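Participant: I'd like to go over a predicted model; first the sequence, then the structure.
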Amino acid sequence: MSAPPQRLRADELMSAVASVVATEPDMIADMANIAAMIFEALPDLNWAGFYIWKENQLVLGPFQGRMACTRIAYGRGVCGTVARERRSLVVPDVHAFPGHIACDAASASEIVVPVIAGDRLLGVLDIDSPVRDRFSDADRIMLEKIVDLLVQAISATAV
């Protein structure tokens, strides 16, 4: 029987993300790799991925995990609220969040970080866990730095 995969420390995850996005300016490709790295690196997750801002709503982008909601209205649920407020939210108990959208009934806590380039909303990074109170302020800070790396990579080639 093989051993379970080793989890990356926060600094190792940041380094891995920086390395991958440094050579790839395509937003979708970077989002796909970031979602995979987060899903593999962080314990107790059941979903990690992105929603992309299109046509005044959030549309499902690259992710790892169970099937997800395809479209989320602006201001609705945790992701839509983050899109509207343009600030990260750590939700210890999603069932207590007003207007929570239950894409996966197994999710118990959530952290969502906006992806913003300049003043333009590009989407959100959404991470779910089946464990209540899974996410800390340290997780928020790390994920915000990961999103910053993504934005820097895709902005470097924007004219």
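Facilitator: Looks like it arrived, so ask away.
Participant: C-alpha only now, for contacts and for neighbours.
Facilitator: Will do.
Participant: Counting neighbours, which bits of stretch 136-151 end up buried?
Facilitator: Neighbour counts over stretch 136-151 (16 or more other C-alpha atoms under 10 Å) mark 140, 142-151 as buried.
Participant: Kindly list the longest helix within this structure.
Facilitator: The residue-count maximum for a helix in the chain (DSSP state H) belongs to helix 137-155.
Participant: what's that one packed up against?
Facilitator: Helices and strands touching helix 137-155, by 3 or more C-alpha pairs under 8 Å, 6 or more residues apart in numbering; DSSP states H and E, are helix 10-22, helix 27-41, strand 109-117.
Participant: Give the buried residues for the first one.
Facilitator: Neighbour-count burial for helix 10-22 flags 10, 13-14, 17-18, 20-22 (criterion: 16+ other C-alpha under 10 Å).
Participant: Centre of the chain to that helix, how far?
Facilitator: Centre-to-centre, helix 10-22 and its host chain are 15 Å apart (C-alpha atoms, centre = their mean, to the nearest Å).
Participant: try this one side by side with the last:
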Amino acid sequence: MFQAQVYSGDKVKDFELLLKQLKALSEGETDPIAIMANASALLNQFLPDINWVGFYLWKDDELVLGPFQGLPACIRIPFGKGVCGTAIKERKTKRVADVNQFPGHIACDSASRSEVVVPLIINNEIYGVLDIDSPSTNRFDKTDEVYIEKFAKIVEGFLS
């Protein structure tokens, strides 16, 4: 059973608690949309200074909008385009301090200034991405990247 917890202000300790909360929320659930919807809601309430968090799913050789929290977003992102499409093409996390400096950035929300995108790979197949945007430049640091990757791995485990 999921129980809301109070965060301590210690970034690493709080991220560890977040991972436990994700596991508690997802335990026993098999519906991928429900899992991703709760995961995006959990990140949205946990992460300060973000304006969009959600999933894009790999369908017919492009990323298609999935469960998210935030303003309406681009519905489709081509392979290799923007931060999300590049993360899929390279199959690695992209942490971008200033999206305006990223070649080919797709501005779904003009307020977004920085972004972190983690590809979801299940059984060596592209599943989609976890995408988080912030209205501040340099919002995401290495600790954020490491724990958001851990978060994404847990999500992958529930989706496989």
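Facilitator: Perfect, thanks for sending it. In this text the structure is predicted, and so the values were computed from the model without any measurement.
Participant: Kindly provide the TM-score of these chains.
Facilitator: TM-score of the superposed chains, computed with TM-score structural alignment, normalised by the length of the first structure, equals 0.91; 150 aligned residues with a C-alpha RMSD of 1.1 Å.
Participant: Kindly tell me how buried the aligned partner of Asp60 of the second structure in the first structure is, as a neighbour count.
Facilitator: Aligned by TM-score structural alignment, Asp60 of the second structure pairs with Glu55 of the first structure. Taking other C-alpha atoms under 10 Å as the criterion, the count of residues near Glu55 of the first structure is 7.
Participant: my read: Ala41 of the second structure touches Pro67, true?
Facilitator: No. Ala41 of the second structure is beyond contact range of Pro67, at 9.1 Å (criterion: C-alpha atoms under 8 Å).
Participant: most centrally placed residue in the second structure?
Facilitator: Nearest residue to the geometric centre of the second structure (C-alpha atoms, centre = their mean): Leu130, 2.7 Å.
Participant: Check whether that residue sits in a helix, strand or coil.
Facilitator: strand (DSSP: H, G, I helix; E, B strand; the rest coil).
Participant: Quick one: residues contacting Asn56 of the first structure.
Facilitator: Listed by C-alpha atoms under 8 Å, 6 or more residues apart in numbering, the contact partners of Asn56 of the first structure are 73-74.
Participant: and with 7 Å instead?
Facilitator: Residues counted as contacts of Asn56 of the first structure (C-alpha atoms under 7 Å, 6 or more residues apart in numbering) are Tyr74.
Participant: ok, now Ala97 of the second structure?
Facilitator: By C-alpha under 7 Å, 6+ apart, the residues touching Ala97 of the second structure are 114-115, 137-139.
Participant: Mind doing that once more with 8 Å?
Facilitator: By C-alpha under 8 Å, 6+ apart, the residues touching Ala97 of the second structure are 113-115, 137-140.
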